[in-house]
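[1] Could you look at this predicted model? Sequence included:
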Amino acid sequence: MKIVFIGAGSMAEAMIKGIKNAKAFRQDDLWVTNKNDKERLLLLTETYEINSSYDTRNLLKDADVIILAVKPKDASDALQTIQPYMNGQLLISVLAGLSIGFIERIIGQAPIARAMPNTSAMIGQSATGLAFNDHIFDLQRSLATSIFSAIGSVTHVEESHLDLVTGLSGSGPAYIYYIVEAMEKAAAELGEDAMPFIIQTLKGAAHMLETSDRTPEELRKAITSEGGTTEAGIAQLEYHHVKDAFAECIKEATDHSERLRRQFEQAHNI
């Protein structure tokens, strides 16, 4: 098995670390390259003990999977660089706003998947949406699923739903970290080190959501006693329209993913 990462940024690193920690594939199976940042490439190869090369022919020789993880502005050049060496390998893009149709216009008919993981892949806790084109074989579909299953949960979706996946779970960890920032700030003003409490509270709530047969609303109401502290806190969230703000946050991130795709395609006359 040979899995090649085109791009060595934060998402590529998160996936490499998650895959290696899961021991689903051998570290010799993993290869990585980038455009020209040799220092960054050396850091990844030494940290995770994987392979790297700037020789595209050698890099893609006998590759089973190519994972496109470059910056969107570099996607077109990267695809044109690898196109001459494409020979039925599975190509997986993890770029927001880059459609399967755009990829096909550059590399032609090929088995292509689009995935939207998040950086929690680094600890095997990503939530990944995965979509395929019509040229993929069952074995390649299973292989793509196994790669992302090694770094978290996988849900097969229609490509048209990936903008929402991007806005919801692709960006989702940042929303949670934002909440934690607010909780930590409030506690700091009270003179307490809140992080141990916050982390365990989040872990406990997540586990309840995962294991309980009750809805989030039912779980919330179960700890919101009339006249109690939770009710007082929730009242402030309602007063400041926090629930509406989060709904708008996800909607805007989803819409922006779609805008990025349209802008990218317009810029390349598609």
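    Done, it's in.
[2] C-alpha from now on. contacts and neighbour counts both.
    Noted.
[3] For this structure, which segments are assigned as helices?
    10-22, 38-48, 56-60, 75-82, 100-107, 138-149, 162-165, 172-189, 195-211, 216-222, 229-239, 242-267 (DSSP state H).
[4] Just put these in JSON lines and tack on mean neighbour count.
    Shown next, in JSON lines, are the helices of the chain (neighbours: other CA atoms under 10 Å):
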{"stretch": "helix 10-22", "mean neighbour count": "21"}
{"stretch": "helix 38-48", "mean neighbour count": "14"}
{"stretch": "helix 56-60", "mean neighbour count": "17"}
{"stretch": "helix 75-82", "mean neighbour count": "16"}
{"stretch": "helix 100-107", "mean neighbour count": "16"}
{"stretch": "helix 138-149", "mean neighbour count": "17"}
{"stretch": "helix 162-165", "mean neighbour count": "24"}
{"stretch": "helix 172-189", "mean neighbour count": "14"}
{"stretch": "helix 195-211", "mean neighbour count": "12"}
{"stretch": "helix 216-222", "mean neighbour count": "12"}
{"stretch": "helix 229-239", "mean neighbour count": "13"}
{"stretch": "helix 242-267", "mean neighbour count": "15"}
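[5] what about versus this one:
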Amino acid sequence: MNWGIIGTGNMGKVLLHSLTQSQAVEEKNLYLYNRTLMKAYELLNQYPNVHVERSLTSMANKCDVLLLCAKPKEILEIAKKLQPNIRKDQLIISITSSISTDHLDQILPCKTARMIPSITNQSLTGATLLSFGQRTNAIDQQMIKQTCKLFSEPVEVKDETVRAASDLVSCGPAFLSYVLEDMIQSVEKETLLKREDAEKFIETMVIGFGRLLEERHFSLQTLREKVMVKGGITGVGMKALEKEIHNSFNQVFINTHEKFATEQEMVEALIHEAKMNFSG
């Protein structure tokens, strides 16, 4: 089975690495296309046995599964260009929450799915969020789940919770990186600790923190309770955090959901326009 990645930006590269490093897909069975062809050709230095195609038509003709790794508006444009060359037995997958399988089903005659990756997949860990179109059968769904299981924990999500899940799984690493970077900047400003030492301490702490959770030594709550000795220094610091950070993520999720709603309105309008043009 041949897989194609259309769009070799950040998440396209993550999926390329995850699929090949986990041996979910052999390099010889992977095809790449990018609007700026040189960016795709540059990846041959790291993945010498993948194929770079010069057109979407070629990708449609050679691939059984196509991953659309682009922004919502671009994904719709790509889907419309692919449509004349797509067979009913092919599978096309969107990687963005704003493009649902229903959206793809309205444009394409084939099987569809949505697979939202996380940058953590690059280390063959973390979650992958999955949704399946109406034309996919149990065998198709099992194939996608088994493929994702080689580099992540696949989780099926519904349309009504996909944005919230994506905020945690896909955006979460960026949000946590910001918080940790703020810790580093603050300790550098308020103490004599050098930045390079602070970065090293934070990195080793986060790795150890992840292992404690992975090995089920603690939950988030019991870990916090274990570290916070009554009347100790951690508790004093925690009071400052509770004052400054408590409920601050509410606005984060309000913002992401507002952006999500705006993107979905745009997608619906574009699909409606495409239908009107087709019927005209």
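    Here it is on my side, so go on. This structure is a prediction, so every number in the text was calculated from the model and none was measured.
[6] Generate CSV for the helices of the first structure, with distance to N118 of the first structure as supplementary columns.
    Putting the helices of the first structure into CSV (distance: least, CA to CA, whole Å) gives the following:
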stretch, distance to N118 of the first structure
helix 10-22, 7
helix 38-48, 19
helix 56-60, 25
helix 75-82, 19
helix 100-107, 19
helix 138-149, 11
helix 162-165, 10
helix 172-189, 8
helix 195-211, 17
helix 216-222, 23
helix 229-239, 27
helix 242-267, 14
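[7] Quick one: closest of those helices to M1 of the first structure.
    helix 138-149 (10.2 Å; CA to CA).
[8] After superposing, tell me the mean distance of that closest one to the second structure.
    Between helix 138-149 of the first structure and its aligned stretch in the second structure, the superposed structures give an average distance of 2.0 Å (mean CA distance after the TM-score superposition for the first structure).
[9] ok, so what distance separates the spatially most central residue of the second structure from A24 of the second structure?
    The residue lying closest to the centre of the second structure (CA atoms, centre = their mean) is P117, at 2.7 Å. Between P117 of the second structure and A24 of the second structure the computed distance is 15 Å (CA to CA, to the nearest Å).
[10] The residue nearest to the centre of the second structure corresponds to which position in the first structure?
    By TM-score structural alignment, P117 of the second structure lines up with P117 in the first structure.
[11] separation between its match and E231 of the first structure?
    For P117 of the first structure, the distance to E231 of the first structure equals 35 Å [CA to CA].
[12] just to revisit the earlier point, report the spatially closest residue to the residue nearest to the centre of the second structure, excluding sequence-adjacent ones.
    T128 (4.8 Å; CA to CA, 6 or more residues apart in numbering).
[13] got the contact list for the one you found?
    Counting by CA atoms under 8 Å, 6 or more residues apart in numbering, T128 of the second structure touches M115, I116, P117, S118, N121, C148, S152, E153, P154, V155, V169.
[14] Just flag the most distant two among those residues.
    By the measure CA to CA, C148 and V169 form the most distant pair in the contacts of T128 of the second structure, at 14.4 Å.
[15] V252 of the second structure -> the first structure?
    So V252 of the second structure corresponds to C249, using TM-score structural alignment.
[16] Would you mind measuring from that match to F5 of the first structure?
    Between C249 of the first structure and F5 of the first structure the distance is 31 Å, computed by CA to CA.
[17] got it, and A174 of the first structure?
    From A174 of the first structure to F5 of the first structure the distance is 24 Å (CA to CA).
[18] for Q140 of the first structure, same thing?
    17 Å.
[19] just E104 of the first structure next, same as before
    Taking CA to CA, one finds E104 of the first structure at 19 Å from F5 of the first structure.
[20] What is the neighbour count of I151 of the first structure?
    Neighbours of I151 of the first structure under the rule other CA atoms under 10 Å: 30.
[21] Quick check, L91 of the first structure in contact with I107.
    No. The pair L91 of the first structure / I107 is not scored as a contact, 10.0 Å apart, by CA atoms under 8 Å.
[22] so who does the residue nearest to the centre of the second structure touch?
    Going by CA under 8 Å, 6+ apart, P117 of the second structure touches M11, L15, I95, A127, T128, L129, V169, S170.
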